Structures are given as structure tokens and as C-alpha cells.
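Enquirer: All I have is the shape, not the residue letters:
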């Protein structure tokens, strides 16, 4: 196996796209390492815990992760966390998570991590690999089983085994390859695709360990919505790893540099100290993080329009979001998104499928109240009596189309494309070129609907 790998063209890790990294979603939720590069002497364990709403069980779940270090190698530190992400990227680049065993050279990992090419760095890497192979993770109802759709108890090491070979020097690609094997629990999660993209180029630009952990955690959370409010102690101590002995003032001082770094890279929206940290009552402080407009624009550049990107952030699948953005006006979509965002927190949490609920709200054109603090049933409820103009159009089209024969439908479709306005027609052509079946179908339906409206004199 080693001879075969050496004979192939070896593409070192740093030559792969750093912006296309990966992160396992369970590992992004709680810190796996101390926030510093050194653990207090004598400390053998640390733990993190929080409470989340389990939509399947319809109840709150107390989650806890306990991390126990070995006597010889101790607990993971911030640098070990960096090595872990490098190993995930290594596995993605080498075999796309098809095999738990991955071959590598120590030199490529040291260079990828931008460590000095000296003996100290190689010893540091060896120590990190030993830490990841010896540390034990105890997930108490905190490991999400994608297949079972539930929070599970899991106990495991991160790496099952490590086989390190002799040190490689610059350009020495013919020396024996090292290898590692992932633990079965983590690799099963990789294989189940319970992973997300992580821009490692951005991650390694961040100086502070708190900023790096906040980037991972918020990058996961921003997938669901663009603005989050957290209890300051839960966010800082349980998800970033700051000391529980800090008072609120100390936590704010420790968090500020991390947020400033994330603002500097345009990851989160800039806020003043008073906007970032808000007092909700005696001893009750929250911290607010909102995805920056630049990040929204990046999503748009990757093929999603602004409205579709906002839908994806709130749990709608990309395909459905593209269909909705094509079928309905931006104003109608934005109106329902705003109403959804204004729902009280407990009401949003009680909705089993927020993305599905939002899609239904847009399709049915739920009535939107201007009051932002009303109960969910008062903010959004179906219009059961008065149909909107768009409702009347849609019903007329559906009734007429249903009564047509196959040949009649084909003739109308031909006319529709002949009469289509240039803007929609160019969108359909771009969709064809992109290969997106959902987007192509969405534009085709829009073109046909416009022709039906002309035929039926619906305005």
C-alpha cells in the first residue's frame, strides 16, 4: 500500500483548496480543547453543558460533554484543535471520507499548519496526535445521531490508532508514509455526511483561540438563521471554553477581542459594545451575533439570490429555496421571513420544521400582522376568507391548465417561450447552463404562468 501511494503523483495537503475545508457538526458544537495552549497543572478533565430543544421528543434536553485526558499526554489544547481540523481536511482531500485510515507525511501537516520546520514542531505534532488518540470524550445526550434523529450517549477516543514514520525533510517525498485511523463513531458521522463546509483559510487567519472556536460554532449556527442571541455565560463558558470563574464583566472583556477579529474578517456584523452585550434583567446578560451582509453576498455569488439565501439560512433546502424565489415575488418572501423572525423564541422552537413552516407561509401567503410581539397564531394565520390577487391568479391558472390536453399544453408552452420577456428567458437559459433542474423548472413554470395570465386576462 505504501509503495503504491509513493508511486502515484503525491499532492501535498497545502496544495488543496483551504476554503473548501470540512468540520464535523458535533465537534463544532462544544470545544474539545482548552482555550489556551497550556492546561493548568493537575487538571485531568473538563466539561461543557447546555440545554437545547429536541424537536423530535418535544422537550428540552440537557447536553453534556466531558473530556478526560490520559496521565501521559493530558488534555487537548488550542493547538491540538488546529491539528484536528487539519486531519479532517486531510481525510476529505485524500479519500473524501470513504476510508477511516489516511496516509500522510508529517512534513505536509507541519507546513499546512504553518509551523516552523524544526524539531520542536515535529515533536509538537507527535504529541498532538498522541493526545487525540488517548483523550476520551463522554457525550451525555450530546452526540447527534443523524440516522436515528436523536441525541445519544457516546464514549470514544478521537483517533483509533496512529502510525508515525521517520521525519521527512523538505522535498523528501520518498520516505515511508505515516497513517492514522479515525475512531468508528466519528468516522460514521463523516460517512453519514454530518459535516459542513469550513473555510480553513479564514480559520487560520484568526489569531485567538476564542475567535477560532467562535468562528466554528457560529458558522454552524448561521446555517439556520443569521441572528443569534445567547446567554453570555452559556456562549462564553460552554461553547467557547472560557473559565466559569469569570464574572460577567470579565467575560465581556475576554469576548471582545474575539468578536473584533470576526468583525475584521467580515464574518459578523459590526456592533458597539452596548449592542453586542445586552442586559435583560438582574444578572441576566445576553450576547448577540449577526451574520454580516458580506457573507450573505457571498452566498448570492455562489448561485443563490438574496431571498433564496435567506430562506436557506432559516432551514429551507437549497432546491426548495430556489423554487420559491422563482415562483414568488421578493416582497412576499421578505414579508414572511420578517414575520417568522418576529415570532417569540419559544414559538419558533416549538415549530418542528421551521423551514417547512416558512415555505407553507409563503405559498399560502399567510396574513402578516405589523405587531412583532403577538402570539404565533396572531402573527401568521392563513387567509381563509379573502384571497389575494396572486391567489386568484394561481387558482385561475391551475383550473384552466388542469382541463387542457397534452397537445394543448405543449402548444401553450411553445407560445409562452415565444412571448416570454427577456429577463425571465435569460434566467431560464442561465438555469439550463447551471444544470439545476429545480431552478430550470421554476423559470419554465414562471414563463408558462405569464402566458396563462395573458390568455386569461388575469391582472
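Expert: Sure thing, it's come through. For clarity, every value in this text was computed on a predicted model and none was experimentally measured.

Enquirer: drop to CA atoms for contacts and neighbour counts, all remaining ones
Expert: Fine.

Enquirer: thought residue 31 was touching residue 240?
Expert: Yes: if you go by C-alpha atoms under 8 Å, residue 31 and residue 240 touch, sitting 6.0 Å apart.

Enquirer: shared neighbours, the two?
Expert: Common contacts of residue 31 and residue 240, defined by C-alpha atoms under 8 Å, 6 or more residues apart in numbering, comprise residue 213.

Enquirer: Now do the buried residues in the longest helix that the chain contains.
Expert: When the chain is parsed with DSSP state H, its longest helix is helix 437-456. Across helix 437-456, burial judged by 16 or more other C-alpha atoms under 10 Å covers 438-452.

Enquirer: same check, this time on stretch 117-132
Expert: So stretch 117-132, judged by 16+ other C-alpha under 10 Å, has buried residues 121-122, 125, 127-132.

Enquirer: then this one, side by side with the first:
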């Protein structure tokens, strides 16, 4: 059994996966498995994606641009490379929690994570994917976010700096003993270490069949973290997803509708919507796309017969009816009828007594707006479903705010600890002799990125990347001594 399967059991699904935020906003890979062709039927070496976006700081629309360049012999990334990219990000999280840019892994571990079969075809596909991801250069113009949330005017990076792809070609196949490794490009890895990553439910992501569904899942999963409601101009959304080959609104809607039909099958991701609710026309050629984050467990519809009735008893049902009349017309005493008790019990069975009591004020508020002439509790029955959704949405938002607050506190504590730790290491470094420092630099040089190696060769010993690598090596030495 592979290590990754063991990790799946130990780490919750939601917490396991990771996605790099700057690699989400623009399509790194195409939506087709075939390579793109230019007007002459040849493979291009460059693809350009431009998305006009409103810049709040400049108070105007600016073009955000990504230029993808690659050697035509390798080709541009396809949906398979998108899967491998997400798999490698998650594998790095599981292997070393993004402390080192290089990870070693068995090919079978990556196949398990992505749900690929353990066969020669998967091995061949992985080799092609590593070639394409290593050979790809990305040039961002006004589209790579910095640490403070602004955009770099121009920023060029790769994804993978290097790799070693191990595959057994002789003798009995024993994938468990053969290791591959990849090394992230230093710019991307530095961005990851700055915290520019997010959680990704890899089980949900890899369960999707359509490449466009997986692309939308990553993009919307980022957008719906802060706000359960999402809307964007339709052609702009299509650009972010990678549907740039057509401006035909009907074709864009058709492609997106099939993807959302698959996404709606994930209970915790996206609320179902009709075509009319999903795509809103604002004017000629001007359309909005609308999406809402779904609660993980939506209640049963009011009026259905629950399989198991909750033993709340008549007292809870009577209290709910009496509370309604008090809120509706100020009545301080009401004797519920048997029909009202049955109706209230049905609501309690569906939502639970605590949720029903919490939702009641929302029901009353909605009824006073839409049905002010109502006189009996029975009139509430049609309003509980929507009111409960509003209640759950507010709960999720409050929970999200609480989680964000807690995450900010933990991040602040972690940052404070990291500052103290690095300062201690720096003081330890200053106390070392030059010969000892040189020994550490030699060790760092044997297992570092090309950028750090270049700086070491140029004797730029005070460069932040070089110092960070040396301090982490010193820390590892101290840990080894402490374990003896």
C-alpha cells in the first residue's frame, strides 16, 4: 500500500489538498486534449490570454495578460497536466508541508492521489506531463498578485524547475521501490511559502469527469471562500476558465451549463440553478454568470414525510405555534389546533426544534412583506424552506468569519514563532566560524534550486534566499544532533 493512501486516512479530505492561488486565475492548461494549431495548421510556441478587469486602485479597466510559451515538441499543458499540477501541489503538502521545493515520491503515490490506474499508460502520461510542466514559461502582465495584494507589472516564471522521472524498464515491476522527484520553480515556491495557497478538496476535484468542470471547480472554490454569492460578466468568466476560442454567447452558455450540471452533483459546492437563474441578461451581448456556495447538508423540503420523526413531542410544536402568533400579531395566548400542531411538528421533524425556533423570525419577516393579510399558522408552510436557506447562509458566513479570525490568530502566532526561530538561527549562524559556514554552504549547494546555486557560485552569501537555505540547513543539523 502506498504512503499516500495512508495519508488519506490520516488527513481530512478538505485539509489535505492545496492549490496555488496565482495559478488559478488564468488557464495554465487548455480544456482540450488535442494540441492547439495556428492558422497554418502548425503547433504554436506561444499562447496569449487577455482579460479586461476593473482595478479599484486605478479606478479603471485594465488588461490582465498571461502569455504561455513552450517548445512545440513538448506542447502546451492539457487537462491531464492540470491534474498532475494539482496532484503535485497536494503531494508536496503531504510530504513536507511546503518546507522544501523538492519532493521525492513513488509514481504509484501520485496515481493513487489522482485516481489514475497503475499501468504503463499512466506512466507514459505522467512522463509527458512532467515534460510539459517543466518546459512551460508563464509571463504575467498586471496579473500576478504580490504579497500585499497588488499586481506585478511584469512577472515571468516557470512551474517546475527540474524533475527526475523514474520508471522500471527491466525485470519484475516493483513500483514501490522506484522514486521520482520534482523541484518547483523558485518563484512559484517562494509564492507558496508566502502563504499564497488555499485548501482544495481533492476527492471532489478528481471525481469530476469534464475538464471544464474541474477548471470551474478550482476557480469558483477560490472565489466562494470569502462570499457565498458570486457573479461575473459572462465572457470575463469564460476567459478565466479558458473558453477563449469563441465569443459566441450561446456556445459559452452551452459549455458552462454542462459543467455546472456536473458541479451541482457535489452537495457542498454549488447550489443548483436553472439556466435562467445561472445566466442573467443585462443588455445586448451583456450577460452575468451567477453562482452560490451550497451548504453541505441542505434540509428536506417542507411537506415531505420524513423517514424518522424526531421525538420532540407536542410541547415543542405548541411552543412554535404560540411563538408565531406572538411575533405575528402580539397575541400572548393561543390554543393551537390539532392541524397546527401537525404542521409545526412537520417543521420540527424537517429542521429540528432549535433551527425552527431560530428561523421563525425570518419566516415572519418574509410573510409581513409578501403575505401581510395572513391570519393563521398554516400560511407559514410555504416560507420555511427559503427562510431556512437564509438562516443556514448566515450561519455559514458567521462560521466562516469565526474560522478566518481563528486562522488569522494562528497565522499570526506562527509568523511570530517563525520570526523568533529564524532570529535564533541567525544568531547561531553569526557565532559559527567561517569554515563551518562554508561546510553548510557546500551542503546547501548539493540540494538547492538553480537560483540559490547560482547565487552561491557568485558568492552572494547575504542574499535572502541563500541565507534562508543555510539557516534551514543549520536547523536540520541541530535537530539531528538533538536526536542522537
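Expert: Thanks, I have the structure now. Only a predicted model underlies this, so the values are computations on that prediction, with no experimental measurement involved.

Enquirer: Any idea what the TM-score is?
Expert: The pair, once superposed, lands on a TM-score of 0.61 when counted by TM-score structural alignment, normalised by the length of structure 1; 307 aligned residues with a C-alpha RMSD of 3.1 Å.

Enquirer: how about the longest helix of structure 1, aligned to which bit of structure 2?
Expert: Aligned by TM-score structural alignment, helix 437-456 of structure 1 falls on no residue of structure 2.

Enquirer: Likewise for stretch 357-365 of structure 1?
Expert: Stretch 357-365 of structure 1 lines up with nothing in structure 2 when matched by TM-score structural alignment.

Enquirer: And the strands in the stretch 101-250 of structure 2, which stretches?
Expert: 102-106, 137-145, 151-158, 160-164, 179-184, 197-200, 229-233 (DSSP state E, counting those that start in this stretch).

Enquirer: Superposed on structure 1, what's the mean shift for the first one?
Expert: On superposition with structure 1, the average gap between strand 102-106 of structure 2 and its aligned counterparts reaches 0.9 Å (mean C-alpha distance after the TM-score superposition for structure 1).

Enquirer: What of the last one?
Expert: Compared with structure 1 after fitting, strand 229-233 of structure 2 deviates on average by 1.4 Å (mean C-alpha distance after the TM-score superposition for structure 1).

Enquirer: so that strand aligns onto which residues of structure 1?
Expert: Against structure 1, strand 229-233 of structure 2 falls on residues 227-231 (TM-score structural alignment).

Enquirer: Contacts for the matching stretch, please.
Expert: Against stretch 227-231 of structure 1 from outside (C-alpha under 8 Å, 6+ apart): 284-291.

Enquirer: Return the member of the buried residues of stretch 117-132 of structure 1 nearest to residue 193 of structure 1.
Expert: Among the buried residues of stretch 117-132 of structure 1, residue 132 lies closest to residue 193 of structure 1 (C-alpha to C-alpha), at 21.6 Å.

Enquirer: ok, that closest one touching residue 158?
Expert: Yes: contact status for residue 132 of structure 1 versus residue 158: in contact at 5.6 Å, counting by C-alpha under 8 Å.

Enquirer: Could you find the residue nearest the spatial middle of structure 2?
Expert: Residue closest to the average C-alpha location in structure 2 (C-alpha atoms, centre = their mean): residue 200, at 4.1 Å.

Enquirer: so who does the equivalent of it over in structure 1 touch?
Expert: Counting by TM-score structural alignment, residue 200 of structure 2 lines up with residue 198 in structure 1. For residue 198 of structure 1, the contacting residues are 19-23, 216, 219, by C-alpha under 8 Å, 6+ apart.

Enquirer: Could you report the distance from residue 198 of structure 1 to residue 282 of structure 1?
Expert: Using C-alpha to C-alpha, to the nearest Å, residue 198 of structure 1 is found at 37 Å from residue 282 of structure 1.

Enquirer: likewise residue 358 of structure 1?
Expert: Distance from residue 358 of structure 1 to residue 282 of structure 1, by C-alpha to C-alpha: 35 Å.

Enquirer: Could you do residue 245 of structure 1 as well?
Expert: From residue 245 of structure 1 to residue 282 of structure 1 the distance is 19 Å (C-alpha to C-alpha).

Enquirer: Over to residue 333 of structure 1?
Expert: In terms of C-alpha to C-alpha, residue 333 of structure 1 sits 38 Å off from residue 282 of structure 1.

Enquirer: same deal with residue 212 of structure 1?
Expert: 31 Å.

Enquirer: neighbour count winner among these two?
Expert: residue 212 (23 against 6; other C-alpha atoms under 10 Å).
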